[in-house]
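A.B. asks: Predicted model and sequence below, questions to follow.
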Amino acid sequence: MKNIFKQAVIAVGFIAAAQGALAAGDPAAGESKVAVCAACHGADGNSPAPNYPKLAGLGEKYLLKQLKDIKSGERNIAEMTGLLDALSEQDLEDIAAFFDSKPLQLAGAKPMKVLMNSGVEVDALELGEKIFRAGNPEVGAPACTGCHSPRGLGNAPAAYPRLSGQHAEYIEKQLRAFRAGERVNDGDQMIMRQVAQHLSDSEIKALANYISGLN
């Protein structure tokens, strides 16, 4: 677990240094370039569908990295195949700036129970909060707060996204993808893949649900 924490700190430094050289996008210019995004993500980045992520307020540098990764093919999202091909780097910067400038509408957590591998049902919100704030020392999973802040607001300079208020279904899908090695654009340190590999299905569901209600 200490290695994961150490790698996270190193990764923050590398990401911040690399992203610091990027020019800031223009939100006003971006508004005229997001029509293709609105169908899935909402005109203001607040997706009404839980299978599509909310983009509003996630952090400009994080959004720009995802757009670049999707365009280059490093991050594979079938629904977005070819959508960004004709866009310039400035277009991507403007789109990222536009969505980051919008307030995120909270999704909200739900009361539920999850079945642990032991066969015991536990309160999902309590379990989710425990993992988010303290991790799971038994399996070496660190707390989420180290990178994403105690309120889930992320770390914009380091390109760590805001998680709070995101659709629980989307968070769950991404954690499963990191765990399975289907999503691999978390950097050479593989921070998210190393964290997610230790989480069970029930823990992922509980964590995603809890995070969706943070503010």
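C.D. replies: Nice, I can see it.

A.B. asks: use CA for all of it now, contacts and neighbours both
C.D. replies: OK.

A.B. asks: The closest residue to residue 29 other than its chain neighbours - how many residues pack around it?
C.D. replies: Spatial nearest neighbour of residue 29, excluding adjacent residues (CA to CA, 6 or more residues apart in numbering): residue 94 at 6.0 Å. Residue 94 sits with 26 neighbouring residues when counted by other CA atoms under 10 Å.

A.B. asks: what about versus this one:
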Amino acid sequence: MNRLCKSLMVLQFAAGLVGFVAQADAADAAKPDLDRGKAIATQVCAACHGADGNSATGNFPKLAGQHPEYLVKQLHDFKVQPGAKKPARVNSVMVGFASALKDQDMQNVAAYFASQTPKPGVARDAATVPLGQKIYRGGIAEKAVPACAACHGPTGQGLPVQYPRLSGQWADYTVAQLNAFQQGAGARNNSEPMHQIASRLSNGEIKAVADYIAGLH
């Protein structure tokens, strides 16, 4: 009886060890490959976003230093999901690129851009900085617009998984995204809270807070 118990214990231990090794191998396989991510960034993304994620103009967002979880989510949102007619984010160029990436390569390129150092930006319109600061730090109570800082942080660093880093982002890009959030379906339909918030902002308020964000650090 003792021998049988010992044999069973050995078998259970061996099975547990095999399972542990399998889990460890799976975890290693899922780890982002920064070299692979760099290769994708250099060959595919650099023309618009820069090889290090610091795009040259506001037509394209800066990706350097962005939370990798956020980047992965956005890449998924550019893809048409099963049962949907359109992606949650509509951009004909990004739909093509995102659709060509496997999940692991999304992780790889997101981790690579997250590891890069973002270049700071500047606010360009001194006249609108007070309004932009007011909106970012305090919101607009009469319009039920919450402070941007409540989610994106006082210096625009965001919160991994949930809220993107905004610090130093091009003002033109931020304006374009707030306009897309205003439209919602057919433009950018991947955040109902942002749709509601953006819909309450005037064009002047959008430009003011976007310019303020560009110089935020």
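C.D. replies: That came through, no problem. Given the structure is predicted, the values throughout are model-derived calculations rather than measurements.

A.B. asks: Map the residue nearest to residue 29 of the first structure onto the second structure.
C.D. replies: When the second structure is aligned by TM-score structural alignment, the residue opposite residue 94 of the first structure is residue 108.

A.B. asks: ok, average deviation of the helix or strand containing its match from the first structure?
C.D. replies: Counting by DSSP states H and E, the secondary-structure element that holds residue 108 of the second structure is helix 103-114. On superposition with the first structure, the average gap between helix 103-114 of the second structure and its aligned counterparts reaches 0.5 Å (mean CA distance after the TM-score superposition for the first structure).

A.B. asks: Run through who's touching that helix.
C.D. replies: When contacts are taken as CA atoms under 8 Å, 6 or more residues apart in numbering, the neighbours of helix 103-114 of the second structure outside the stretch itself are 30, 32-38, 40-41, 52-53, 63-69, 71-72, 75.

A.B. asks: Counting neighbours, which of those end up buried?
C.D. replies: Neighbour-count burial (16 or more other CA atoms under 10 Å) is assigned, among these, to 32-34, 36-38, 40-41, 52-53, 63-69, 71-72, 75.

A.B. asks: Sort out for me which of these are in helices.
C.D. replies: Secondary structure defined by DSSP state H assigns 34, 36, 37, 38, 40, 68, 69, 71, 72, 75 of those to helices.

A.B. asks: any chance of these in TSV, plus distance to residue 211 of the second structure?
C.D. replies: Supplementary listing: those in TSV, determined by distance: CA to CA, whole Å:
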residue	distance to residue 211 of the second structure
34	32
36	34
37	31
38	30
40	31
68	24
69	25
71	22
72	26
75	26
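
A.B. asks: ok, so of these, who is nearest residue 134 of the second structure?
C.D. replies: The shortest distance between residue 134 of the second structure and any of those, using CA to CA, involves residue 71 and amounts to 28.0 Å.

A.B. asks: The closest one corresponds to which position in the first structure?
C.D. replies: With TM-score structural alignment as the matching criterion, the partner of residue 71 of the second structure in the first structure is residue 63.

A.B. asks: Please, where are all the helices along the first structure?
C.D. replies: Across the first structure, reading from the start of the chain, the helices by DSSP H fall at 2-20, 27-31, 35-41, 60-72, 89-100, 124-134, 145-148, 168-180, 191-196, 201-212.

A.B. asks: From residue 41 of the second structure, how far out is the match of residue 94 of the first structure?
C.D. replies: Residue 108 of the second structure is 10 Å from residue 41 of the second structure, where distance means CA to CA, to the nearest Å.

A.B. asks: Repeat that for residue 76 of the second structure.
C.D. replies: Counting by CA to CA, the gap from residue 76 of the second structure to residue 41 of the second structure is 17 Å.

A.B. asks: who touches the spatially most central residue of the second structure in this structure?
C.D. replies: Among the residues of the second structure, the one closest to the centroid is residue 70, at 2.7 Å (CA atoms, centre = their mean). With CA under 8 Å, 6+ apart as the criterion, the residues that contact residue 70 of the second structure are 160, 161, 162, 163, 164.

A.B. asks: Out of the residues you listed, flag the one nearest to residue 16 of the second structure.
C.D. replies: Nearest to residue 16 of the second structure among these: residue 161, at 32.3 Å, using CA to CA.

A.B. asks: Nice, that's everything, thank you.
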